[in-house]
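coords below, sequence missing:
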């Protein structure tokens, strides 16, 4: 397996490739329409959210986003790892990097709307279920909240 680099998406080309990768992992299996363009200009995206990508052999194999909802609350979303790279620590590295960024930004909490089959993954980062299970796009989801002051730091030895 080749090494995987985790870094911010920074160019329009990277954003386009990230949206394509995200659609392939999260939306194509649901037979959703292909929408690869951001809803807002690149400059606006860079100011309102952190978009991380996982890159292997110049291809984006993972992505995730952190948005600031309030001065103390962030939202983690669109965590997507290409199937051939799942269960190799890529998702862990993406989430950990965004939680570290949230701490640097002074956020005290981060929330995620997790698909039911990913709840145990987020629990490893000290996310805790909030409220009832909801159905979004026909899939069971659970809102989860992580208190950053008490959140565990998970290190991964996966390159």
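Noted; the coordinates are in hand. Computed from a prediction, not measured in an experiment: that's the story for all the values here.

from here on, contacts and neighbour counts on C-alpha atoms
OK.

so what does the helix or strand hosting residue 7 touch, helix or strand wise?
Using DSSP states H and E, the element containing residue 7 is strand 5-8. Secondary-structure packing of strand 5-8 (3 or more C-alpha pairs under 8 Å, 6 or more residues apart in numbering; DSSP states H and E): strand 49-56.

Packing partners of the strand it packs on?
strand 5-8, strand 59-68, helix 90-104.

again, only this time at 7 Å
Packing partners of strand 49-56 (3 or more C-alpha pairs under 7 Å, 6 or more residues apart in numbering; DSSP states H and E): strand 5-8, strand 59-68.

what's the neighbour count on residue 14?
Residues near residue 14, counting by other C-alpha atoms under 10 Å, number 15.

returning to that earlier point: hmm, who's touching the strand holding residue 7?
Contact with strand 5-8 is made by 51, 52, 53, 54, 55, 56, 94, as judged by C-alpha atoms under 7 Å, 6 or more residues apart in numbering.

Which of these ranks first by neighbour count?
Most surrounded of those: other C-alpha under 10 Å gives residue 53, at 30 neighbours.

Hmm, that one is touching residue 66, no?
No - counting by C-alpha atoms under 7 Å, residue 53 sits too far from residue 66 to count as a contact (11.9 Å).

Run through the residues that contact residue 115.
Shown in contact with residue 115 (C-alpha under 7 Å, 6+ apart): 139, 140, 141, 142.

Could you check how far residue 84 is from residue 25?
Computed as C-alpha to C-alpha, to the nearest Å, the residue 84 to residue 25 distance reads 11 Å.

let's bring in a second model and compare:
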């Protein structure tokens, strides 16, 4: 049985997402917890994505929420270290794009850590603007337009 994607607003599922984010962002990348877990996590329009393995263990996560100008904002994409390079990130991003299409969004926006820029470019995102620091880590904003009738 292969990995499954779950998109949720459920509090228990959100805690599983937080556990992955704590490992990746707080423990590995030393992002302060007060910056990592923020007010958007609790908003009713924010949805969380969990990628779970055949044993129902969460191995990857992201969150997304409505943004301005018909865009969907993708944030907090995190994959457990031992699962990186397996296609887990791609599966999560494809699931979010499917949801964006179904909901009629015109595009998706995210702030990519610089080391992940090529990953997002392979998924059709384009960098916009200057490199900036977020939680002490270099980022660049990236966008992907969603064409009507695609998918």
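Noted; the coordinates are in hand. Values in this document were obtained by computation on a predicted structure and should not be read as measured data.

And residue 84 and residue 25 of the first structure? Which one has more around it.
A direct count of neighbours by other C-alpha under 10 Å for residue 84 of the first structure and residue 25 places residue 25 higher, at 20 against 8.

ok, that one touching residue 82?
Yes - shown here, residue 25 of the first structure and residue 82 form a contact pair, counting by C-alpha under 7 Å, at 6.0 Å.

Tell me the counterpart of residue 67 of the first structure in the second structure.
Superposed on the second structure with TM-score structural alignment, residue 67 of the first structure falls opposite residue 65.

To clarify, my last question referred to residue 126 of the first structure.
Residue 126 of the first structure maps onto residue 124 in the second structure, by TM-score structural alignment.

Surely its match is in contact with residue 146?
No - Residue 124 of the second structure sits out of contact with residue 146 when judged by C-alpha under 7 Å, with a separation of 9.9 Å.

who's more crowded, these two?
Ranked by neighbour count (other C-alpha under 10 Å), residue 124 of the second structure and residue 146 place residue 146 first, with 18 against 13.

What is the burial count for residue 101 of the first structure?
If you count neighbours by other C-alpha under 10 Å, residue 101 of the first structure ends up with 14.

The residue mapped onto it from the second structure and residue 84 of the second structure, how far apart?
Residue 101 of the first structure maps onto residue 99 of the second structure when the alignment is built from TM-score structural alignment. Counting by C-alpha to C-alpha, the separation of residue 99 of the second structure from residue 84 of the second structure is 23 Å.

what do you get for residue 1 of the second structure?
19 Å.

cool, and residue 68 of the second structure?
Residue 68 of the second structure is 31 Å from residue 84 of the second structure, where distance means C-alpha to C-alpha.

Neighbour count for the two, which is higher?
For residue 68 of the second structure versus residue 84, neighbours defined as other C-alpha under 10 Å are more numerous around residue 84 (13 against 8).

Look up how far residue 152 of the first structure lies from the counterpart of that one in the first structure.
Counting by TM-score structural alignment, residue 84 of the second structure lines up with residue 86 in the first structure. Per C-alpha to C-alpha, residue 86 of the first structure is found 21 Å from residue 152 of the first structure.

Same check on residue 76 of the first structure?
For residue 76 of the first structure, the distance to residue 152 of the first structure equals 16 Å [C-alpha to C-alpha].

Could you check which of the two has the larger neighbour count?
Higher neighbour count among residue 76 of the first structure and residue 152: residue 76, with 22 against 16, using other C-alpha under 10 Å.

All the strands of the second structure, residue numbers only.
According to DSSP state E, the second structure carries its strands in the segments 4-8, 47-52, 58-66, 71-79, 107-113, 126-134, 137-145.

Residue 24 of the second structure against residue 78, yeah?
Yes - A contact is recorded between residue 24 of the second structure and residue 78 when judged using C-alpha under 7 Å, the distance being 6.4 Å.
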